[in-house]
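*Asks:* Sequence and predicted structure are below.
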Amino acid sequence: MPISVFLADDHPIVRSSVRTEIERMSGFSVVGEASTSDELITFMEHGSCDLLITDFNMPGVHNEDGLSMLDAIVHLKPELSILVLTMLTNSGLLRAIHDRGVAGLVSKSDHMAEMTSALQTIASGQDYVSANVRRVLCSPKGNVMKSPLSMLTEREAEVLRLFVSGRTISEIAAQRGRSVKTVSHQKISAMGKLGLRNDPELYAYAHQNGFFN
């Protein structure tokens, strides 16, 4: 039987390109698509597939934070092979994704041939990291440690990602089961570590450093 693949990305062109590439290959079959994290989680709760190809950050009511979304998927489908397709260029976030045990990491800037190689490698039972992603992950340890983002706790980084994605402090607190005071403190602490004085500086920093793509 062919390997069943589910696609999740909020950009229709990306989904179409990946689907076309998969349909050119033998041994794989696309069984569905999602354009939001909520649609993806709903499928994980009620459907099944052998391999998930997903973007890192997608719009959604409950799971728009990429790491939380991956954690939810792994909780629902611990044996599922996951290939993350992303524009991220931040080593800390890529390492966090990699450490969650995903089967593959491919950059959207890679040639589509990387996708073919990734699918073939994962189908053979091995993990796959594209050359561009590997270059970031294998950057000198000293450079990674000097990055201000490496000083953030996971919850601080999560709060910033959700805030920049459009959530208010109150919404983040309700969504994550924390007090507004705690979330506000985590945001202030994270911005202090990054040397950011206000929200416009935070938005600019996020986009300049490939932190939330």
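*Replies:* Arrived safely, thanks for sending.
*Asks:* going forward, measure contacts and count neighbours with C-alpha atoms only.
*Replies:* Will do.
*Asks:* Which stretches in the chain count as strands?
*Replies:* 3-8, 28-34, 51-54, 81-86, 104-107, 128-129 (DSSP state E).
*Asks:* so who does residue 130 touch?
*Replies:* The neighbourhood of residue 130, defined by CA atoms under 8 Å, 6 or more residues apart in numbering, consists of 105, 106, 107, 110, 114, 118.
*Asks:* export those residues to JSON lines and tack on neighbour count and distance to residue 178?
*Replies:* Output for these, formatted as JSON lines (neighbours: other CA atoms under 10 Å; distance: CA to CA, whole Å):
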{"residue": "105", "neighbour count": "26", "distance to residue 178": "31"}
{"residue": "106", "neighbour count": "26", "distance to residue 178": "33"}
{"residue": "107", "neighbour count": "22", "distance to residue 178": "33"}
{"residue": "110", "neighbour count": "16", "distance to residue 178": "39"}
{"residue": "114", "neighbour count": "18", "distance to residue 178": "41"}
{"residue": "118", "neighbour count": "22", "distance to residue 178": "39"}
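*Asks:* mind checking which of the strands of the chain is nearest residue 21?
*Replies:* Closest of the strands of the chain to residue 21 is strand 28-34, at 10.2 Å (criterion: CA to CA).
*Asks:* gap between the closest one and the chain center?
*Replies:* Per CA atoms, centre = their mean, to the nearest Å, the displacement of strand 28-34 from the mean C-alpha position of its chain is 19 Å.
*Asks:* Can you spell out which helices and strands pack onto that strand?
*Replies:* On a contact count with 3 or more CA pairs under 8 Å, 6 or more residues apart in numbering; DSSP states H and E, strand 28-34 meets strand 3-8, helix 12-24.
*Asks:* could you check the angle strand 28-34 makes with the longest one?
*Replies:* Looking back up the chat, that one is helix 12-24. In terms of direction (axes from the mean of the first three to the mean of the last three CA atoms, to 10 degrees), helix 12-24 departs from strand 28-34 by 160 degrees.
*Asks:* Next, the buried residues of helix 12-24.
*Replies:* By 16 or more other CA atoms under 10 Å, the buried positions in helix 12-24 come out as 14, 15, 18, 19, 22.
*Asks:* want to compare, so here's the second one:
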Amino acid sequence: MIRVIVADDHPVVLAGVKAVLERQEDIRVVGEASNGHELVDLLKRQPCDVIITDFSMPGSDEREATASHRHGDGLPLIALLASRYTQVPVIVQTMVNNVGVLRTLQNKGVLGLADKRSAMGELVHAVRAVMQRKPFMSTSLRERFEQSERESPTETTNQPSPREMEVFRLYVSGLSVTQIAERLSRSVKTVSTQKRQAMKKLGLNHDRDMVSYAREHGII
């Protein structure tokens, strides 16, 4: 039996993932979490074979996240999972299509990258692949990688870095620059610069443009 723990801040998504996976005779969802803090706490007491987690869970308690718990979601959460649960393969569900961020997830040890816009049935294939320690990537994300490889070096260089995109994501999720600095253990000046650089590279002039971009690209 393959034991799976699922984390997502949308109850409908949690229910859908559980329903799809448990149609398989050999897969069982043994735990659910609605944010990064719940996921980490759950993993302390519930063994599992595969972790499926959303990349962005802004529904987390940001006050707690910016205090002693810095693994709320995004790259900090993935880094923690990769370092603490090295034997448990991780599948990240996301609507982010920034190749730099996706490559960073792979470099942190994420075996599965699943596009939330794709059919949920893909998760069954993802679970079976990572259980064999084989990488899995949704077709749409693979096509995005291939597109990036065809782009000129200038176009690729002008994409925001993973650190800049993490600041961007947290800002459009509702955190202030000061809160982001505290959460990521960076200076306010550094975060402000990374926010500004992300906006410049994406051709955005105002904060309201950031929110529009984030919605259009599935970041929030």
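*Replies:* That came through fine. These numbers were taken from a predicted model, which means no experiment stands behind them.
*Asks:* Looking at structure 2, which helix is longest?
*Replies:* Assignment by DSSP state H gives helix 188-202 as the longest helix of structure 2.
*Asks:* quick one: residue 101 of structure 1 and residue 38 of structure 1, what's the gap?
*Replies:* Taking CA to CA, to the nearest Å as the measure, residue 101 of structure 1 falls 22 Å from residue 38 of structure 1.
*Asks:* Neighbour count for those two, which is higher?
*Replies:* With neighbours defined as other CA atoms under 10 Å, residue 101 of structure 1 and residue 38 compare such that residue 38 has more, 18 against 14.
*Asks:* show me what contacts the more buried one?
*Replies:* By CA under 8 Å, 6+ apart, residue 38 of structure 1 lies in contact with 60, 61, 62, 63.
*Asks:* Can you tell me which of the residues you listed are classed as buried?
*Replies:* Buried members of these, scored by 16+ other CA under 10 Å, are 60, 63.
*Asks:* Rebuild the contacts of residue 38 of structure 1 as TSV, extending it with distance to residue 150 of structure 1.
*Replies:* TSV is the format used below for the contacts of residue 38 of structure 1 (distance: CA to CA, whole Å):
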residue	distance to residue 150 of structure 1
60	26
61	27
62	25
63	23
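*Asks:* Which ones among the contacts of residue 38 of structure 1 map onto helices?
*Replies:* Using DSSP H, none of these sit in helices.
*Asks:* Grab the nearest non-local neighbour of the spatially most central residue of structure 1.
*Replies:* When CA atoms, centre = their mean is applied to structure 1, the residue found nearest the centroid is residue 56 (2.2 Å). Once flanking residues are discounted, residue 56 of structure 1 sits nearest to residue 66: 4.9 Å by CA to CA, 6 or more residues apart in numbering.
*Asks:* now do residue 123 of structure 1
*Replies:* Distances taken as CA to CA, 6+ apart put residue 3 closest to residue 123 of structure 1, at 7.8 Å, once the chain neighbours are dropped.
*Asks:* That neighbour and residue 177 of structure 1, how far apart?
*Replies:* For residue 3 of structure 1, the distance to residue 177 of structure 1 - CA to CA - is 38 Å.
*Asks:* just to revisit the earlier point, close enough to count as contact, the residue nearest to residue 123 of structure 1 and residue 27?
*Replies:* Yes - Residue 3 of structure 1 lies in contact with residue 27 (CA atoms under 8 Å); the separation is 6.0 Å.
*Asks:* one step back: save the buried residues of helix 12-24 of structure 1 as JSON lines, and put in distance to residue 170 of structure 1 too.
*Replies:* Shown next, in JSON lines, are the buried residues of helix 12-24 of structure 1 (distance: CA to CA, whole Å):
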{"residue": "14", "distance to residue 170 of structure 1": "33"}
{"residue": "15", "distance to residue 170 of structure 1": "33"}
{"residue": "18", "distance to residue 170 of structure 1": "37"}
{"residue": "19", "distance to residue 170 of structure 1": "38"}
{"residue": "22", "distance to residue 170 of structure 1": "42"}
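*Asks:* nearest to residue 129 of structure 1, of these?
*Replies:* Nearest member of these to residue 129 of structure 1, counting by CA to CA, is residue 18, at 16.9 Å.
*Asks:* That closest one maps to what in structure 2?
*Replies:* Matched across to structure 2, residue 18 of structure 1 falls on residue 17, judged by TM-score structural alignment.
*Asks:* likewise residue 49 of structure 1?
*Replies:* Under TM-score structural alignment, residue 49 of structure 1 pairs with residue 48 in structure 2.
*Asks:* Now its match: closest residue in space, sequence neighbours ignored.
*Replies:* Nearest one to residue 48 of structure 2, counting by CA to CA, 6+ apart, is residue 3 at 4.9 Å.
*Asks:* which ones are touching the one you found?
*Replies:* Here residue 3 of structure 2 is in contact with 27, 28, 29, 30, 47, 48, 49, 50 (CA under 8 Å, 6+ apart).
*Asks:* What's residue 167 of structure 2 aligned with over in structure 1?
*Replies:* If you follow residue 167 of structure 2 across to structure 1 using TM-score structural alignment, you land on residue 159.
*Asks:* That match contacts residue 186, doesn't it?
*Replies:* Yes - between residue 159 of structure 1 and residue 186 there is a contact at 7.1 Å, judged by CA under 8 Å.
*Asks:* That's all I had, so thanks and see you.
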